[in-house]
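J.: Sequence and predicted structure, then a few things I'm wondering about:
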Amino acid sequence: MKTEKELRVSIDRAAGVLLKHGLTIAFAESATAGRVAAEFSLACNAGKFLSGGIVCYDAKLKTALLDVPPAMIGKYTPESMQVTEAISRGLSKVIPADIHVGITGLPCPGGSESAEKPVGTMFLFAVKDGVQILAERRVFQGDHQHIVLETVRWTADLLVRELGSQS
């Protein structure tokens, strides 16, 4: 990420789109550990669109709070699109909102990284009123903090792209 200002611009654009459409949003965050919700909370009028968030870094929280089947985590790993979808959908049962976003990934070594899923791989899944609107995978380069901050910006930019196209 080039600057903190660029991050703020992305967050503010996403906040503007949410406000324009009268939408609320909630986040289930694993790899980003609440950073996305925290950054969104800094936008003006966040109380009008940000419903809340859950940090589910540990796989046990994914199963206990968000109803992710342990067998799914065992089969696909906690850092997978399947589990990211499951935390998004599970979040909808815990926090009322129009949009539920799940984020998992590998910002640093020590997870399920492999040649096909290197460190820097991040997953984002979102539903709006229960219908999938985003299912994205991206590989970022850099250190842990850089990958997390780029994921925050990417999340905001994806929301603008998806919701900005809706009338």
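T.: That came in fine, so what should we check first?
J.: okay, CA-based contacts and neighbour counts for the rest of this
T.: Fine.
J.: Now do the contacts for Gly110.
T.: With contact set as Cα atoms under 8 Å, 6 or more residues apart in numbering, Gly110 has no partners.
J.: let's bring in a second model and compare:
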Amino acid sequence: MTVAALLERARRAGVRIATAESCTGGMVAAALTDVAGSSDVVDRGFVTYSNAAKQDLLGVRADTLQAVGAVSEDVAREMAEGALHRAPVQVAVSITGIAGPGGSEFKPEGRVCFGLAVQGNPTRVETIEFGAPGRAQVRAAARDHALALLERGISLIERKLGT
């Protein structure tokens, strides 16, 4: 589905969107806002690259960051839920990962955790291992996956509305 088609579905369903991004640095919000007229669907994007920003802007708990680290499904969940609760939106997506170069034995390059928070639904989280094709490719793949998650979130709302 194109970004324009995703935005049109959101518009028809009355859905507003927020993004909470770390390793993609705003690429999802940029992809959404590259489409003219997206301002009636896209409310805001949080770029929370540092742990302090994740805490200050999204309410990610210091305990969570200390226990599992920023690249984790727990942090992705808290980021998505924080965006949903801090913006007048129905759908929020989050991304936190290691785009590279680098990584570790426990958190390799290309590991990206995603969260999808949809009003009235349990938050979904998942981890994708993109491998190490290079920083630009990991970031682009993460952006595209987040856009697909937003499509899923819009579908959940459409089902509730019966559209």
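T.: Structure's in. What do you need? Please read these numbers as outputs of a predicted model, since none were measured by experiment.
J.: Let me see the TM-score of these two.
T.: After superposition, the two chains reach a TM-score (TM-score structural alignment, normalised by the length of the second structure) of 0.86; 157 aligned residues with a Cα RMSD of 1.9 Å.
J.: Which stretch of the first structure lines up against stretch 69-79 of the second structure?
T.: Stretch 69-79 of the second structure corresponds to residues 77-87 in the first structure, going by TM-score structural alignment.
J.: and Gly26 of the second structure, what does it touch?
T.: 45-47.
J.: Could you find the counterpart of it in the first structure?
T.: Under TM-score structural alignment, Gly26 of the second structure pairs with Gly34 in the first structure.
J.: Three-state assignment for Arg13 of the first structure, please.
T.: helix (DSSP: H, G, I helix; E, B strand; the rest coil).
J.: can you count the residues close to it?
T.: Applying other Cα atoms under 10 Å, we find 18 residues neighbouring Arg13 of the first structure.
J.: repeat for Ala126 of the first structure
T.: 29.
J.: in what helix or strand does it lie?
T.: strand 121-128 (DSSP states H and E).
J.: So which bit of the second structure is that strand matched to?
T.: Residue span in the second structure matched to strand 121-128 of the first structure, by TM-score structural alignment: 111-118.
J.: average offset between that stretch and the first structure?
T.: With mean Cα distance after the TM-score superposition for the first structure, stretch 111-118 of the second structure departs from the first structure by a mean of 1.0 Å once superposed.
J.: Name the helix or strand for the residue nearest the centre of the first structure, please.
T.: Centroid check for the first structure by Cα atoms, centre = their mean gives Ile103 as the closest residue, at 3.3 Å. Assigned by DSSP H and E, Ile103 of the first structure falls within strand 99-105.
J.: ok, residues contacting that strand?
T.: Contact with strand 99-105 of the first structure is made by 23-32, 78-80, 83-85, 87-89, 91-92, 120-129, as judged by Cα under 8 Å, 6+ apart.
J.: quick one, that strand and strand 121-128 angle?
T.: For strand 99-105 of the first structure against strand 121-128, the angle by axes from the mean of the first three to the mean of the last three Cα atoms, to 10 degrees is 170 degrees.
J.: against the second structure, where does strand 99-105 of the first structure fall?
T.: Strand 99-105 of the first structure maps onto residues 91-97 of the second structure, going by TM-score structural alignment.
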